[in-house]
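Colleague: Sequence first, predicted coordinates after that:
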Amino acid sequence: MSMTLVLLAWAGNTVRTAVEARLGQEPRSFPQREREFSVNVLTLTPQTIVPELTVYGELRSQRMLDLRSATGGIVRDASAALVEGGAVSAGQFLLRIDPVEAEAALARIRADVQDAQAELRDAERALVLGQDELAAARAQAALRDQALARADDLQARGVGTTAAVEDAELAASSAAASVLTRRQSIASAEARIDQATTRLARVQIDLAEAERNLAETEISAAFDGTLSDVTISPGGRVTANELFARLVDPTALEVAFRVSTSQYARLLDPAGNLTDAPVTVALDASGVNLTALGRITREGASVGTGQTGRQLFAQIDSAPGFRPGDFVTVRIAEPALDNVALLPATAVGSDQMLLTVDEGDRLQPVPVDVLRRQGDDVIIAAAGLAGLTVVMERSPLLGAGIKVRPIRPGVLAEQAVPQMISLDADRRARLIAYVSEGRMPDDVKARIIAQLEQDQVSSETVERLESRMGS
């Protein structure tokens, strides 16, 4: 028991001495190193850029014709191309409606034309006869006047009688009345000719209409195109003005798209007129991109109920593979901007600031004016910013005054050769003890201890371990 008590007292004194020695030691301090961040940078270079506006639109055909039947009836014949998607050429026969009724109406009108022509000829002959009768009546009246003059002369010489003069006057008066009657007959004949001419004109109009009705029983294509919405076939019946197909020209295409008011304002010239800006139309068809070029031609007359912005139309030059109704992407080339720069959108913060790297590799914020946003990039005004080194990707860890390690695009980072240093025995022992007591995997401990036991040790490894020991 005495020996046990002595051993316990000795152990307690040893523990107390160790604790006092530990408490009496000065705290170890290790030099702290400023943390650096690697950032991707680029040099800002002013240039002239043509901004590109991206919108979406729908293709339309500039030539689209509704095929309608002018007359009703049964379809007697139809072209083999009169099907959905059938390709036809200008003047090609499409269908024929039963022309029996139109032919009968045309025959009746032709008979009426013959009657009117005969009536006109009869009236003209009557006028000629009336003119001859008027000439005869005037000749007879002239003879009666001469007889009256002789009777007056004889009476004046005392040879003739008063009764003879009166008979001559009566005969002259009757001849004058006959001339007046013949003149009235000629006026009636001329009126008859006018009526016959008018009737002939009316029946000729009816004849032209009947011929047109007969011609409209046969329908042909007005231009080269493709048929759609076909609803008729041989033997079917159509009514007057019934829509039985549409003829679409797939080569004369235009795209209709809508832009915002601010985007529309950028497409105006100094006079306020819409410019014929070039456009590129793209259609992603199962991974195969179809593209076509065109130019803006006009704008919509009104905004439309429930719509915003402006509707524009662009004519497409050549668009193989495109069809009306396709939903396409439209890229519009805006007027060029001078003295600007193109940067990734991540380079500009929400406060419209850039982070630049000064000569000491420290960050400095610089305000910028964002002119356009194009997808993942922005176009900024580069006045006074030429040659600045700009951080391409901002993060919450970056701010004014922070030291960075710039990494320029296109340049491979040189592998830094680790600096090797020699360790004294105490420093090496402290590091090995720290690694051995640390919470690292055994294989990692073995690898680091093997490095520390070498004559030359990487300064980066030593600094990293000592920074952790001092934290």
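Modeller: Looks like it arrived, so ask away. Numbering: from 1, shown residues only.

Colleague: going forward, measure contacts between C-alpha atoms and count neighbours the same way
Modeller: OK.

Colleague: any idea how far Arg110 is from Thr217?
Modeller: Thr217 sits 19 Å away from Arg110, going by CA to CA, to the nearest Å.

Colleague: let's bring in a second model and compare:
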Amino acid sequence: MKRAPLLARILLPLAVIAIAVGGAGYLQATRPLVQPEPVIEQIFAVRTAPVSFSRHQPRLELFGELVAAREAVLQSPVEGRVIEMSPALVEGGAVRRDEVLLRLDPFDHETRKRELQASLVQQEARLVELELTAAADRDLLALNDERLAIARRELDRQQKLRSSSFSSTKNLDDSRMKVTAEETTRRQREREIAAAAARIDQQKAAIDQLRLSLGRVERDIAETVVRAPFDGLVERVDVALGKELRAYDQLATLIDAGSIEIHFTLDDADFGRLWQDGLVGRTIDATWTLGDQAFALEGRVSRIGSRVQASRGGVGVFAEITGNPHSAPLRPGAFLTIGMDDRAYENVAMLPRSALFDPARVYGVVDSRLVGFDVEIVDRGATDVLVRGELAEGLPVVTTRLAEIASGLKVEMVP
């Protein structure tokens, strides 16, 4: 009777364990199966541009201005009071060559001219007087020579008579004194003639100086009338009727209307490229915008600036204006937008700048996947880039900017 409870105490835990193991096995056998989700590859939507190799000549878009190749600062050539002014001598006035711009009072200069003329007459009369005196001295010298010759002959005769004892010593001495006196007079006359010649030279120099002064005064009188040196436009006027001017006072600035040209700057890269391709003689188009009006201009590069413009980072270029179809009122300082053909490139592809990834790589779409291609950048524009490389004609090149782009990505091309 006591053995039954002991057996029950032994078998009961075993039964519990067996039930637990059996339950766990049943649950394991009857659990639902969980299928793993398949990995789906991401597809990127991209826009593309086809590769097309051909000849391309980019268009440079530049900025410039109108400048005057020739302008003159008009100055008062002489001093005087302004007594007359041209109506065109105002800011913005247009004048013609040799047009009278202003007149100065010539009174002081004409007075000086009359004084010099009177002095000249006086000095010329003095010259005549000196020349007459010199001529008289030369005549007297000739008479001295005759008297000296006579005195010498008389001395010879007295010497011969004295040797024959037919003349006294006194007569011989008198003859000698006569010769000495005539020789002394002759030397004195020669000195007077030489001095007269020097005075004549001095007088001629004084007359020449007076004539030069008279010529300057006559020029000053002529310059009391100020004329325009060329056709032009007037600016910076600093003169008025009645104003007292000194010599070299500034009157105004005259701009040669026919010398207005176009000036713009090429950066170092553009200049170096275009210089090799022939810069001088290249045509340009310019536009001068005034409000809602746009005036088109045509030009041709005529010369290069004499120095590099460090402040502008390039080289100055000048172009003559060859066409002004709308007869625009050209003025220096007008701001222009300028277009000029760049160098032409053969067998290059033009792509949007967004197709270029650093450093010089583009991605084409081959079988819906990206393939990277290294390219040579020939030219960069504002929105486009010219490239060369191992690209197939017609290959679609990605133009969409992707945050992480690499070869092998799967893409879908969209319009």
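Modeller: That came through, no problem. Quick caveat: nothing in here was measured; it's all calculated off a predicted structure.

Colleague: higher neighbour count, Thr217 and Arg110 of the first structure?
Modeller: Thr217 (22 against 18; other CA atoms under 10 Å).

Colleague: I'd assumed Arg68 was in contact with that one.
Modeller: No: using CA atoms under 8 Å, Thr217 of the first structure is not in contact with Arg68; the gap is 11.0 Å.

Colleague: what's around Val330 of the first structure, how many residues?
Modeller: 26.

Colleague: What residues sit buried inside the strand ranked longest in the second structure?
Modeller: Across the second structure, the longest stretch assigned as strand under DSSP state E is strand 293-309. Buried residues in strand 293-309 of the second structure, counted by 16 or more other CA atoms under 10 Å: 295-302, 304, 308.

Colleague: Adding distance to Ala205 of the second structure, write these out as CSV.
Modeller: Shown next, in CSV, are these (distance: CA to CA, whole Å):
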residue, distance to Ala205 of the second structure
Phe295, 65
Ala296, 65
Leu297, 62
Glu298, 61
Gly299, 59
Arg300, 58
Val301, 56
Ser302, 53
Ile304, 53
Val308, 54
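
Colleague: Relative to Asp268 of the second structure, which of those is nearest.
Modeller: Val308 (9.0 Å; CA to CA).

Colleague: what separates the nearest residue to that closest one once chain neighbours are set aside from Leu330 of the second structure, distance-wise?
Modeller: The shortest distance from Val308 of the second structure to any non-neighbouring residue, by CA to CA, 6 or more residues apart in numbering, is to Val315 (4.8 Å). In this view, Val315 of the second structure and Leu330 of the second structure are 24 Å apart by CA to CA.

Colleague: same thing with Val100 of the second structure?
Modeller: 24 Å.

Colleague: residue contacts, the aligned partner of Ser228 of the first structure in the second structure?
Modeller: Under the alignment (TM-score structural alignment), Ser228 of the first structure pairs with Glu235 in the second structure. By CA atoms under 8 Å, 6 or more residues apart in numbering, the contact list for Glu235 of the second structure reads 90-93, 252-255.

Colleague: Now, the residues you listed that are in strands?
Modeller: Per DSSP E, these map to strands at 252-255.

Colleague: ranges for the helices of the second structure?
Modeller: 3-30, 107-163, 169-222, 268-277 (DSSP state H).

Colleague: Quick one: neighbours of Ala269 of the second structure, just the number.
Modeller: 10.

Colleague: if I look at it, how far off is Gly314 of the second structure?
Modeller: 9 Å.

Colleague: swap in Gly215 of the second structure?
Modeller: 51 Å.

Colleague: neighbour count winner among the two?
Modeller: Taking other CA under 10 Å, Gly215 of the second structure and Gly314 do not tie; Gly314 has more neighbours (18 against 14).

Colleague: and the more buried one, what does it touch?
Modeller: Shown in contact with Gly314 of the second structure (CA under 8 Å, 6+ apart): 265-268, 271, 308.

Colleague: for Leu214 of the first structure, same thing?
Modeller: Taking CA under 8 Å, 6+ apart as the test, what Leu214 of the first structure contacts is 99, 102-103, 106.
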